[in-house]
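# Sequence and predicted structure below; questions after.
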Amino acid sequence: MPGFVVAEADYDEAMALFLSPLRLTQLNGNLGPTLTALPPTHPLFADMTHLGLRNWHISGLVDIEDTRSHVSFMPRLTHLSFEDGRFIPHCTYILETCRLLHVLISLSFDSELSLFPDELEDLSRDPRFVVMQNGWHLQDWQMGIHAGVDYWTRAEDFIAKRRCKEIDPLGYKISGDASEYIAARYASSTG
């Protein structure tokens, strides 16, 4: 199974037990405190390569330092995204400790990013760090399944261009990402 999304749903330990036998490689959603309640070696995370943390901070029960440590020990994690700008100061730690991590995406708003200029300057030196917007999570995931293009692949392409200096190697922000394209494509296919 290439991935699983429960849009706008919260994951709890019962959901984790249900999902564990599926051997997921991708998961996007609000894992909340469930993420750190389970060990990084739990079967839910055993094959996980792509993890999108959506709205996980809203519950107020999530400790950012516990989260960063937890994802650092996930055995196969290569792609991580998050929506909360308060996670920015912890990105350097994640990039240093997650040896397999190829892509780290901040889906934070500019107003959140502006609070961390020093951290962003440091992060700009690591081509794996990307900032982009993606307001159409479910549609983006569907496009990834059907067309092979989603926010993960857009970030991978951007990183490759940074590494070969096709674009500014210190530029970490994808401006005008495909959210508008996804919205237009989704609207034309449904109506």
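Nice, I can see it. Everything quoted here is computed from the prediction, not taken from an experiment.

# contacts, neighbours, all on C-alpha from now
Fine.

# so Asn30 touches Arg54, yeah?
Yes. Asn30 is in contact with Arg54 according to Cα atoms under 8 Å; the separation is 4.8 Å.

# tell me what the strand or helix carrying Phe158 is packed against?
Counting by DSSP states H and E, the element that carries Phe158 is helix 151-163. Packing partners of helix 151-163 (3 or more Cα pairs under 8 Å, 6 or more residues apart in numbering; DSSP states H and E): strand 103-106.

# try this one next to it:
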Amino acid sequence: MDSEPLFPPEIEREIFETTALVHSGTIFALLRVARRVLIWIEPLLYRVIRVGHENSSMVRALVDALASKPPEFVHHAVRHLGLDSIYSPCTASEGRQLLALCKGLVNFGSTNGFTDPLLLPLLAEMHVQRLALNLVDLFGATPIDLAHPLFRSVTHFDIFGFDGIVEVLPDVPLLPALTHLCVNSHISRQMLLNVLVDCPRLRLLLVQWHSQERDSYDLARAHHEYDARFVIGLYGDYWAEWEAGARGLPDQWTQGDDFIARKRNGEIEATRYWLE
């Protein structure tokens, strides 16, 4: 039986939704409070989906659950999808089925085991703003095409791997909405600086080194006054950070933006370009 509301519905809804968003672990308990709360909160249960080794066995159940919902529900509910484990029992086919259901995505990330040319038409139907994947795996045997419709709304692009990136860097200005770009540490610094010259609307070009490359990263930090938008940093658990960003917490993008703002405000010396 539905419990009687204590506050006006709009205030009560805001309280429950804020609680669910800030403390996602409470969602299952909140779903049992009252039917009206279930209607408000259930979409938030699916707002961020990260498929990793620990929960990949649930993907089939997740696909079935979403397939049973009205398309409008899924469209508005699932906003962030990360397929993060190449060792996952979840198959590439199941990953594609999940992606095909989530037509309202704004954020999609995928490791090599889930990335192939079959994703191209699925992504082209969406308006993804944040994208993280390997371009060579995505396009397969066909040439990488940054003019492909899937890129038309991408603002934040994290390109995994090294193969094929150097060849397409001159095409980065073709991405009409791009403001943030992240690449790995094995690309020529001068090539990256050329990208910044050719793409003035780019706000951040982040070069990420894995924490296991700490020694090389330290050697790369000689003082030099580069373009303020050029930043290098370390990462540890990439997908944990991806999920944090999807949930509105600090991530690589917000840290990079904050670093650049502090540098331009004179809080950081002009010759520093590395994140701690």
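Received it, and whenever you're ready, just let me know what you need. This structure is a prediction, so every number in the text was calculated from the model and none was measured.

# Identify each of the strands in the first structure and give its residue range.
4-10, 26-30, 50-53, 79-82, 103-106, 129-131 (DSSP state E).

# which part of the second structure lines up with the last one?
Mapped onto the second structure using TM-score structural alignment, strand 129-131 of the first structure covers residues 230-232.

# Likewise for the fifth one?
Alignment note (TM-score structural alignment): strand 103-106 of the first structure is matched to residues 204-207 of the second structure.

# how much does that stretch stray from the first structure?
Comparing stretch 204-207 of the second structure with its match in the first structure after superposition yields a mean distance of 0.4 Å (mean Cα distance after the TM-score superposition for the first structure).

# who's in contact with the residue nearest the centre of the first structure?
In the first structure, the residue lying closest to the centroid (Cα atoms, centre = their mean) is Ser81, at 1.5 Å. Shown in contact with Ser81 of the first structure (Cα atoms under 8 Å, 6 or more residues apart in numbering): Leu51, Gly52, Leu53, Leu104, Ile105, Ser106, Leu107.

# Closest one to Met74 of the first structure out of these, please.
The closest of those to Met74 of the first structure turns out to be Leu51 (Cα to Cα; 10.1 Å).

# so how many other residues sit close to the corresponding residue of the second structure for that closest one?
In the second structure, the residue paired with Leu51 of the first structure is Phe157, using TM-score structural alignment. Phe157 of the second structure has 23 neighbouring residues, counting by other Cα atoms under 10 Å.

# In this structure Phe157 of the second structure contacts Asn134, no?
No. If you go by Cα under 8 Å, Phe157 of the second structure and Asn134 don't touch, sitting 10.6 Å apart.

# ok so, going back, the helix holding Phe158 of the first structure aligns to what range in the second structure?
Against the second structure, helix 151-163 of the first structure falls on residues 252-264 (TM-score structural alignment).

# Give me the contacts around the matching stretch.
For stretch 252-264 of the second structure, using Cα under 8 Å, 6+ apart, the contacting residues are 180, 203-204, 206, 228-229, 231, 241, 245, 268-270, 275.

# List the buried residues for it?
If you call a residue buried by 16 or more other Cα atoms under 10 Å, then stretch 252-264 of the second structure has these buried ones: Gln252, Trp253, Gly256, Asp257, Phe259, Ile260, Lys263.

# in the stretch 1-150 of the second structure, which spans are strands?
In the stretch 1-150 of the second structure, the strands defined using DSSP state E, counting those that start in this stretch lie at 48-51, 80-83, 107-110, 130-133.

# Show me what the third one packs onto, helices and strands only.
What it means is strand 107-110 of the second structure. By 3+ Cα pairs under 8 Å, 6+ apart, strand 107-110 of the second structure packs against strand 80-83, strand 130-133.

# switch to 10 Å and redo it
If you count contacts as 3 or more Cα pairs under 10 Å, 6 or more residues apart in numbering; DSSP states H and E, strand 107-110 of the second structure packs onto strand 48-51, strand 80-83, strand 130-133, strand 156-159, helix 238-246.

# mean shift of that strand relative to the first structure?
Strand 107-110 of the second structure sits 1.0 Å off on average (mean Cα distance after the TM-score superposition for the first structure).

# List the contacts of stretch 169-177 of the first structure.
105-106, 120-134, 151, 154-155, 158-163 (Cα atoms under 10 Å, 6 or more residues apart in numbering).

# To what extent is the counterpart of Leu175 of the second structure in the first structure buried, counted in neighbours?
Mapped onto the first structure by TM-score structural alignment, Leu175 of the second structure lines up with Met74. Met74 of the first structure: 20 surrounding residues under other Cα under 10 Å.

# check contacts around the residue nearest to Met74 of the first structure when sequence neighbours are not counted.
The shortest distance from Met74 of the first structure to any non-neighbouring residue, by Cα to Cα, 6 or more residues apart in numbering, is to Pro40 (4.9 Å). Neighbour list for Pro40 of the first structure: Ala46, Ser69, His70, Val71, Ser72, Phe73, Met74, Pro75 [criterion: Cα under 10 Å, 6+ apart].

# Trace Pro40 of the first structure over to the second structure, please.
Per TM-score structural alignment, Pro40 of the first structure is aligned with Leu146.

# how near is that match to His224 of the second structure?
Going from Leu146 of the second structure to His224 of the second structure by Cα to Cα, to the nearest Å gives 31 Å.

# cool, and Asp258 of the second structure?
For Asp258 of the second structure, the distance to His224 of the second structure - Cα to Cα - is 19 Å.

# what do you get for Asn107 of the second structure?
34 Å.

# got it, and Val106 of the second structure?
With Cα to Cα as the criterion, Val106 of the second structure and His224 of the second structure are 36 Å apart.

# Of these two, which one has the most company?
Each of Val106 of the second structure and His224 has its neighbours counted (other Cα under 10 Å); Val106 has more, 19 against 10.

# Need the nearest residue in space to Phe230 of the second structure, chain neighbours excluded.
With Cα to Cα, 6+ apart as the criterion, Phe230 of the second structure has its nearest non-adjacent residue at 5.1 Å, and that residue is Leu205.

# Thought Tyr226 was touching that neighbour, still the case?
No. If you go by Cα atoms under 10 Å, Leu205 of the second structure and Tyr226 don't touch, sitting 11.6 Å apart.

# Alright, calling it a day.
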